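Asks: I would like to see how this sequence folds:
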Amino acid sequence: MSGARKILLVEDNPDDVDLTLRALDKNRISNEVVVVRDGREALDYLFARGPYEGRDAADLPALMLLDLNLPKVSGLEVLRAIRSDERTRRLLVVVLTTSGEERDVCESYDRGANSYVRKPVEFESFHAAVGQLGMYWLLLNEPPHGR
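Replies: As a prediction, this is how the structure comes out:
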């Protein structure tokens, strides 16, 4: 499967990873999901370095779901890095986080997030939110060609 159909989930909390994967499955979003656990690993994956050396860096995911509160490299720093690189600057990035802080919302958009979604606490609300994200960003949204 080409990267154009993959989802890159950047999340350090195993419970949130499990909830997201379950919500994608329950919404019949069958795209391959690559899970990375911190910001450095996300950048290594995208730029095909470190443990991902040899991966085709041009094979970008269709969508990145990015938590902000990550170990090693924060979600905001991941956004800065991908938006400053020609190869990844148009990657679709949805910030999916528990933070409702206005400064996090503003800084996420300032650094190039395509969308900011606060994670609902209860599973049914989270399930619905993930379904809507998948439907919009993977099926309805028209990304630029040749990104």
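
Asks: make it CA atoms for all contacts and neighbour counts henceforth
Replies: OK.

Asks: From the structure, what's the count of residues near residue 125?
Replies: 13 (other C-alpha atoms under 10 Å).

Asks: can you list contacts of the strand or helix carrying it?
Replies: Applying DSSP states H and E as the criterion places residue 125 in helix 123-134. Here helix 123-134 makes contact (C-alpha atoms under 8 Å, 6 or more residues apart in numbering) with 19, 20, 23, 24, 26, 27, 29, 119, 120.

Asks: Now do the buried residues in that helix.
Replies: With burial defined by 16 or more other C-alpha atoms under 10 Å, the residues of helix 123-134 counted as buried are 126, 127, 128, 129, 130, 131, 133, 134.

Asks: quick revisit: buried ones among the contacts of helix 123-134?
Replies: 19, 20, 23, 24, 27, 29, 119, 120.

Asks: ok so, going back, out of the buried residues of helix 123-134, flag the one nearest to residue 109.
Replies: residue 133 (17.0 Å; C-alpha to C-alpha).

Asks: To compare with the earlier structure, here is another sequence to fold:
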Amino acid sequence: MTTDGEYSADPIDILLVEPNPGDSRLFEENFSDAKLLNTIHTVSDGESALEFVHQRGEYANEPRPDIVLLEPQLPGKRGMDVLSELKNEPSLDEIPVVVLTSSDAGAEIVRSHGLEADAYMRKPIEPEEFVEFVRSVEEFWFAIVQKQSQ
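Replies: Sure, this is the predicted structure:
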């Protein structure tokens, strides 16, 4: 962290898997307003999420994400299936996955499927909460990076 409280690291690529365009837009706007330099890539379904992380099809030229924010309630391929593939495929399991939940029960639902995300975060509602949420994502990322570099 620098003296002004900012992290001095390269921007990270975040893949947001969120089917609700309003939530996606709110996330991106709040990220921008908070002057966070990371890049957000957004997809709205599980199939696109897997194509993105595998860098296939229309996502062939996209960067592999450094972190995935996953809404478990997705159209088509379920969020649980996406999480399972990310955690069970050796080439992908180093990508941290944060499951976005709307309640504390969300983490229990994920665990009930025999899966475990790297972290769970409740989806915020108020704009101030959203900025806090984004900062907690950054802090989570930097904690992971520091842990892996030790």
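
Asks: one step back: just curious, which of the buried residues of helix 123-134 of the first structure is nearest to residue 110 of the first structure?
Replies: residue 133 (20.6 Å).

Asks: that older thread, any chance of the buried residues of helix 123-134 of the first structure in TSV, plus distance to residue 91 of the first structure?
Replies: Shown next, in TSV, are the buried residues of helix 123-134 of the first structure (distance: C-alpha to C-alpha, whole Å):
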residue	distance to residue 91 of the first structure
126	23
127	24
128	24
129	21
130	18
131	20
133	15
134	15
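
Asks: Break down the first structure into its strands, ranges please.
Replies: Along the first structure, the segments classed as strands by DSSP state E run 7-10, 33-36, 63-66, 93-97, 115-118.

Asks: Residue 103 of the first structure: which of the ones you listed is closest?
Replies: Of the strands of the first structure, nearest to residue 103 of the first structure by C-alpha to C-alpha is strand 115-118, at 12.0 Å.

Asks: which position in the first structure aligns with residue 15 of the second structure?
Replies: Aligning on TM-score structural alignment places residue 15 of the second structure opposite residue 8 in the first structure.

Asks: and what of residue 148 of the second structure?
Replies: Match for residue 148 of the second structure (TM-score structural alignment): residue 144.

Asks: how many other residues sit next to its match?
Replies: 9.

Asks: Any figure for the gap between it and residue 76 of the first structure?
Replies: Distance, residue 144 of the first structure to residue 76 of the first structure, by C-alpha to C-alpha, to the nearest Å: 23 Å.

Asks: likewise residue 32 of the first structure?
Replies: Taking C-alpha to C-alpha, one finds residue 32 of the first structure at 24 Å from residue 76 of the first structure.

Asks: Appreciated, that's everything.
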